[in-house]
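Undergrad: need a 3D model of the sequence below.
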Amino acid sequence: MNGGLYRSAHAARDGEPRAESGVTLISVDPHSGGDESLPQEDVPPVGVDASDGGTARTAGNSAIMAAGSLVSRVIGFVRNALIGMTLGAGIGDAYTSAQFLPGQIYELLLGGILSSVLIPLLVRRRTADPDGGLEFTRKLLTFAVVSLGVATLLVVAAAPLITAVQSSGATSKPYRDLVTHIAYLILPIIFFTGVSGLIGAVLNVRGHFAAPMWAPILNNLVVIATCGVFIVVFGTAKGLRPEDMTGGRVALIGLGTLLGMVVQALGLLPALRSVGFSWKWRWDPRSLGLREIGKLAGWMLCYVAANQVAVFIVVRILTRVAGKGSASVLAFNNVFLLTMMAHGIVGVSVMTALLPRMSAAAAEGRYTDVSADLSRGIRLTAAALAPIAVMYGVLGVPIAVTLFQGGAYGNDAALATGAVLVVAAFAVLPLSISYLCTYAFFSLQENRTVALINLPVVAVRIGAYFALAATLDKTLSAAGMTAGNALSYLVSAIISLSVLRRRIGRLNLGVVALAVGKVLAAAAVAAALGLLVVRMLPGAGAPDGRGEALLQVLAGGTTILMAYLGTAAVLRVQEVNQVAGMIRRKLRR
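TA: So this is what the prediction gives:
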């Protein structure tokens, strides 16, 4: 029930994390192995024979994907920071608006359906068909590639209309024209993103996980190289207006972004050969059971469509303030990625460990165990994310200056981004708790419930967008949209917990409330001491350059972490020790 600007992390095995530059989703697979780092009963997951090394293989796959996820997120973040430094806030806003168009359209065409419907379908056919699902997979790929190709051509042809609607809030016609020109070059990404996702799905179903996790790194490296070439050939876009972006500048940044996704898709082909899959043209749509697929995909399409409406609205609202010296689309997205990075590294690790056991327990009607696992997940996630949220809240401005300032992205733009990150601190914990609840529903095979809950959540999010946009000064628009996201995550968690309580009984909310209360108390002490230290340092509140900002991040971050751990120890927050053990075991792997 996410909000913000994102592309789905597609093409992963059910029950395993998928990482890209956006939201990480996990589907349910009772045959996936768990993460032994969590305190749990020694019960092997359904379908995994511990005696034959199934758990060890799963742990190895998890380690490969965790490493790929971490490296991909870090490099992806470097990519976004370099885009800001190369293009600046104004031109960067136009680029970011254009870049999200293929992401939105891909989600509607294939993104959510791929992870929730097509991958489980391929798994079933691989088990049931005499040829291991080979012919069915070939037919599905043929139909999907043709459909993606036709859809991409239609979308590119309609680029002026699409960008006119999304960028209509911009007061500058040159800005709207720039978004359209970049979109022409970037929209073909839809096709290659879909191909990459489909190939990744085939690999995952055949037990190959490394390539789909590492391939996005190729994409990011190409875009990073594109930024380097742009700076060498044209210099940074500092001080440039949209009308100053020549055809050469637009072509370089647009085609470089497209080339990144092309390279990502091509980078998966060797792995496809290594698993013994040979793709051949098989045009036979009638044999695919498209009506059944459509029924299965309906609720997920409802879920995705609601989210994309919110994305469309937030882009329109932030487009109105683009290029006016305030944080807008680019800053909002950079902060959203930081929020998702915290969630991906911490929240997804906990979810990956809990989901297989929750799914197995739900399948056997052991709802008390589902409740216990959900309670454990919330407590562990809160304990792990609390210090990160405090750092974002106390050190948001110096973090933004350290990460983003440079080139065409000046100090004022970095300070404005930091203010947005401070607000995002309040979204970190509700986001992960709402996702934990969503995955609990997945374990119960209640995708319909997830989609229905998402409708009022998105309604709250959109209502908050409009209300905050109308009441706040335009310079605070990005911060207001981030606050709208945080509110919707909180609403999602509350509604989900209420429905889950009726569905599976007691959720041990008293135990959860006590543990979370201790965590928040430790976080409050850490925040107070962190603020005290930062205020005594040079440039407190508004660091002028990376030197002052880095000093604040190091001193303030160390103080916050030590104060949090110390207070948690005094309050006997057991979950902190469990999280520390989790980290130590992952590092040893």
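Undergrad: going by C-alpha atoms from here, please, whenever you check contacts or count neighbours.
TA: Will do.
Undergrad: quick check: residue 400 vs residue 412, distance?
TA: Counting by CA to CA, to the nearest Å, the gap from residue 400 to residue 412 is 11 Å.
Undergrad: I meant to write residue 552 there.
TA: Where residue 412 is concerned, residue 552 sits at a distance of 18 Å (CA to CA).
Undergrad: I'd like the structure of this one too, to check against the first:
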Amino acid sequence: MAKSRLFHSTAIVSIMTMLSRVLGLVRDVVLMGVFGAGGLMDAFLVAFKIPNFLRRLFAEGAFSQAFVPVLSEYKERRTLDEVKLLIAHVSGVLSVILLVLTVAVIALAPYVIHLFAPGFADDPLRFNTASELLRLTFPYLLFISLTAFFGSILQSYGKFAPPAFAPVLLNVCMILGALLLAPMMDTPIMALGYAVAISGLLQLLIQLPDLYRQKLLVAPKINFKDEGVKRILTLMLPAIFGVSVTQINLLLNTIFASKMINGSVSWLYAAERLSELPLGLIGVAIGTVILPSLSASCAKGDQDEFTKTLDWAARLIILVGLPASVAMFALSDVLMNALFVRGEFTQTDATNSGLALKSMSGGILGFMLIKIFAPAFFARQDTKTPVKIGIIAVFANMIFSVVFMAIFYLVKLPLHGGLALATTGASFVNAGLLYYFLHTRGIWRFGSHWRKMMAQFTIATIAMLACLYAIMPFYPTDGAVWQKIAVLLTLCIVGAIVYGAVLLATGFRPRQLKHG
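TA: Here you go, the predicted structure:
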């Protein structure tokens, strides 16, 4: 991929992702306002988290990281007919696995809920509602996994817009479900289950025209013995841990939170969603764009291009991730109050969600670094290193959860804040170990030019933080919604301007963000 294409593709994915995240924020505001942060909302979030977790784990996570390097190799070294045959065989095998899994989970829904949210067993209403919602939402995994598969193909051929736009449909369907369908149902929360399933099918369908135009829309064929399929499965199994540790840790938080007071799952969810705004805008976008590029560099044996691409990605990640982590911490209470306090979502819910966001915000930079460090290994078809690190990070999260919950208990703070802080700690364990092996193996390291840049980023971030704390006393906690939103936007805009201005004043120039 040409250097200019990296910037262009990143811009496309970032714009589409920003649209999706903004609509996602609107969706969450609508859901919390309509349903609140009580038991039934907790039930939906658990039921939706299971297929969504598996989507990120298998489809967008391990599967994409295993499939893209193999597809890139076929694209570079083999004929179009061989590429088509690989796509046919992979789509056939993937469809069979997903169909069997979907049927099994629908049949065993109560047992699955008991596994992922054991605390619901003491509340029959939450437990039964979650089980029924799981049956409605789980087909989403089948549709969205195939969507991710087709999206990976398009991304490998430089078509990033359709896959990046697809998540917008999920947000639109859920908003319409909450506002239009829910009032017509005996159990309103069930409307969200139907909305999720429908959105998965729509996201799948919008990929097909571009695949057809690329002459890559082929009929599935089941062949587990195909050489490419076997390689992908071999790479995929360990990659499940290596690329999706963050999701596993968040799921562990849900298991713990299900045993806490009503609302704990919803409070953690609200914090996760806000922390994912910068992660999705930059971290996911860059991680998505660089994997095909890194894979192509490896296929051609161009280590210099590989190194330059990874260094370029790291500059963009830290440029955004460092101030985003700090700003999210400082503005956590303001964000929750301005965006969510309305309808069934109370100020108490906002305070508890704000505590979770404070604890989780520090890990935003760690989450973003994982998004570029892990693909550096997968592009080299090395899945063993990330999986070992992933297992360590999962155990670290468990240990941190116990330790931080004990500390929060002693200081009389809500325990879900300790769970969020454990996720932050585990993200830095994961990112730190990934970098350690990149460095020690001579794959990539922070060069001498990073010392000055890190000093510049740090100084600008401190200036931005001082500015935010100077303006926050003017935030109208009890004001009208439009006043809260206006002051929040002012805080964000002024903070960004101060950060950029101080960065330029320290000598940093936009040309330093160029590839190479």
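Undergrad: report the TM-score for the pair.
TA: In this superposition the chains share a TM-score of 0.85, using TM-score structural alignment, normalised by the length of the second structure; 510 aligned residues with a CA RMSD of 3.5 Å.
Undergrad: between residue 400 and residue 412 of the first structure, who's got more neighbours?
TA: More neighbours surround residue 400 than the other of residue 400 of the first structure and residue 412, with 28 against 17 (other CA atoms under 10 Å).
Undergrad: who are the neighbours in contact with the more buried one?
TA: 414-415, 417-418, 421 (CA atoms under 8 Å, 6 or more residues apart in numbering).
Undergrad: between those, which is closest to residue 277 of the first structure?
TA: residue 421 (44.9 Å; CA to CA).
Undergrad: so that closest one makes contact with residue 394?
TA: No - in this structure, residue 421 of the first structure is not within contact of residue 394 by CA atoms under 8 Å, at 9.6 Å.
Undergrad: who has more neighbours out of those two?
TA: Legend: neighbour count by other CA under 10 Å for residue 421 of the first structure and residue 394, higher for residue 421 (32 against 28).
Undergrad: aligned partner of the more buried one in the second structure?
TA: Taking TM-score structural alignment, the alignment pairs residue 421 of the first structure with residue 357 from the second structure.
Undergrad: need the nearest residue in space to its match, chain neighbours excluded.
TA: residue 271 (4.6 Å; CA to CA, 6 or more residues apart in numbering).
Undergrad: again with residue 427 of the second structure
TA: Per CA to CA, 6+ apart, closest to residue 427 of the second structure is residue 366, 5.2 Å.
Undergrad: between the contacts of residue 400 of the first structure, which is nearest residue 66 of the first structure?
TA: For the contacts of residue 400 of the first structure, the nearest to residue 66 of the first structure is residue 421 (25.3 Å; CA to CA).
Undergrad: ok so the closest one is a helix residue?
TA: Yes - using DSSP: H, G, I helix; E, B strand; the rest coil, the assignment for residue 421 of the first structure is a helix.
Undergrad: what's residue 463 of the first structure aligned with over in the second structure?
TA: Residue 463 of the first structure maps onto residue 399 in the second structure, by TM-score structural alignment.
Undergrad: same thing with residue 182 of the first structure?
TA: So, by TM-score structural alignment, residue 182 of the first structure is matched to residue 133.
Undergrad: if you count neighbours, what's buried in the helix or strand containing that match?
TA: Assigning secondary structure by DSSP states H and E places residue 133 of the second structure in helix 124-137. For helix 124-137 of the second structure, the neighbour count (16 or more other CA atoms under 10 Å) marks 126-137 as buried.
Undergrad: then stretch 284-301 of the second structure?
TA: Of the residues in stretch 284-301 of the second structure, 284-299 count as buried by neighbour count, 16+ other CA under 10 Å.
Undergrad: contacts only, for the closest residue to residue 40 of the second structure other than its chain neighbours.
TA: Distances taken as CA to CA, 6+ apart place residue 126 nearest to residue 40 of the second structure, at 6.0 Å, with adjacent residues excluded. Residue 126 of the second structure is in contact with 39-40, 42-43, 120, counting by CA under 8 Å, 6+ apart.
Undergrad: show me which pair in these is furthest apart.
TA: Greatest spatial distance in these: 40 and 120, 10.8 Å, computed using CA to CA.
Undergrad: quick one, helices of the stretch 1-150 of the second structure?
TA: In the stretch 1-150 of the second structure, the helices defined using DSSP state H, counting those that start in this stretch lie at 3-35, 39-54, 64-77, 80-107, 109-116, 124-137, 139-156.
Undergrad: make a markdown table from the ones you listed and add distance to residue 187 of the second structure to it.
TA: Converted to a markdown table, the helices of the stretch 1-150 of the second structure look like this (distance: least, CA to CA, whole Å):
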| stretch | distance to residue 187 of the second structure |
| --- | --- |
| helix 3-35 | 11 |
| helix 39-54 | 10 |
| helix 64-77 | 37 |
| helix 80-107 | 20 |
| helix 109-116 | 18 |
| helix 124-137 | 9 |
| helix 139-156 | 20 |
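Undergrad: select, out of these, the one closest to residue 424 of the second structure.
TA: helix 39-54 (18.2 Å).
Undergrad: in contact with residue 203 of the first structure, which residues?
TA: Applying CA under 8 Å, 6+ apart to residue 203 of the first structure gives the contacts 209, 212, 271-272, 275.
Undergrad: most neighbours among those, please name it.
TA: In the contacts of residue 203 of the first structure, the most neighbours by other CA under 10 Å go to residue 212, 30 neighbours.
Undergrad: which residue in the first structure lines up with residue 97 of the second structure?
TA: Counting by TM-score structural alignment, residue 97 of the second structure lines up with residue 147 in the first structure.
Undergrad: how many residues are close by that match?
TA: Neighbours around residue 147 of the first structure, by other CA under 10 Å: 13.
Undergrad: could you measure from it over to residue 390 of the first structure?
TA: With CA to CA as the criterion, residue 147 of the first structure and residue 390 of the first structure are 46 Å apart.
Undergrad: before we move on, what about residue 465 of the first structure?
TA: 24 Å.
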